[in-house]
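K.L.:
Sequence below, structure please.
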Amino acid sequence: MIPFKIGYYAYVGSAFGAGGLAARINHHLSISNRPRWHIDYLRQKASIEQIWLTESSQKLEHDWARLLSQMDHARITVEGFGASDCRCASHLFYFRYRPSVSKFGDGITSYRRSSPEQILTGKVASFQINAL
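P.N.:
Here you go, the predicted model:
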């Protein structure tokens, strides 16, 4: 059992499989009875608050993970979380306070010239742990 602090967690992933982005988001919005990805296990206890996304034909998840890790107060609480198929330290980042999509967007824009869109309908990539 891995203890998770109350706070905000940003998870980075991509959606190049069948159904693309819509299918991946819909999967993460539901609680999976048969977890497939690392994030599925965390979703059993976490409520989703936001999604930060961009549509691209390039795999940007590693760039996003690197930039999230460099944000103020970002912490890796589980080494390798969501990153079993790459060399990233983690794809899950802990923040005591809500991370700023605009600050993250500034970093990604200067790096790739494409900023994330923020959806405030209670969806994936950044969410808050309410209780464990």
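
K.L.:
Please count neighbours and contacts with C-alpha atoms only from this point.
P.N.:
Will do.

K.L.:
tell me which residues in whichever strand or helix holds H28 are buried?
P.N.:
Using DSSP states H and E, H28 sits in helix 20-29. In terms of neighbour count (16 or more other C-alpha atoms under 10 Å), helix 20-29 has its buried residues at L21, R24, I25, H28, L29.

K.L.:
Helix or strand for the nearest residue to Y8 once chain neighbours are set aside, just tell me which one.
P.N.:
Spatially, and ignoring its direct neighbours in sequence, Y8 is nearest to Q128 (4.3 Å; C-alpha to C-alpha, 6 or more residues apart in numbering). Using DSSP H and E, Q128 sits within strand 126-129.

K.L.:
One more, please, to line up against the first structure:
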Amino acid sequence: MSLNAVVVVLFTFLLNHLLRRHKTKHVLVLGTLFYAFGFGIYGFADGALLFLLGTFVWTLGEILVSTAVNPMIYELTEPSKRGRASALFPLIRRIAAVISPLAGGWALANFGFTGLWIGCVLVSLIAAILLKNALSSCD
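P.N.:
So this is what the prediction gives:
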């Protein structure tokens, strides 16, 4: 079984319990920061333990983002448009799943392994900043 799956099974309930009193938007931004930190560890990993640590950290981010996205969509959309918004999000994720390997391969070929992961850190940090700014007006 992969480390990602083990972390998801062992930590999803715990993280949701610990963060249940926090605003959904804060959990979403925190999860994005965990992605950035985990990807950053990959950029400088020189052995299996650091790769495992990086995977553990970004998987915590995955748990936070995955469990916060649907409630955030629900909070931000009008009742009559929730179905459309909920259907659009998986489509956007699928498009990202097509584009990401192409962009990652290009980054790896042009900037190397460390450059690829630093790029992922930057994208994650920019996403966290944009999310924080966009969601700050949604109180």
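
K.L.:
Quantitatively, what TM-score do the chains reach?
P.N.:
Once superposed, chain against chain, the TM-score is 0.24 (TM-score structural alignment, normalised by the length of structure 1); 54 aligned residues with a C-alpha RMSD of 4.7 Å.

K.L.:
would you turn the buried residues of helix 20-29 of structure 1 into JSON lines with distance to E117 of structure 1?
P.N.:
Converted to JSON lines, these look like this (distance: C-alpha to C-alpha, whole Å):
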{"residue": "L21", "distance to E117 of structure 1": "13"}
{"residue": "R24", "distance to E117 of structure 1": "16"}
{"residue": "I25", "distance to E117 of structure 1": "14"}
{"residue": "H28", "distance to E117 of structure 1": "18"}
{"residue": "L29", "distance to E117 of structure 1": "18"}
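
K.L.:
those helices in structure 2, which residues are they?
P.N.:
3-18, 24-44, 48-76, 82-136 (DSSP state H).

K.L.:
Deepest in the core, which of the ones you listed is it.
P.N.:
Most buried of the helices of structure 2, by mean neighbour count (mean count of other C-alpha atoms under 10 Å): helix 24-44, with a mean of 23.

K.L.:
and that one, what does it pack onto?
P.N.:
helix 48-76, helix 82-136 (3 or more C-alpha pairs under 8 Å, 6 or more residues apart in numbering; DSSP states H and E).

K.L.:
Which of the helices or strands spans F104 of structure 1?
P.N.:
helix 101-112.
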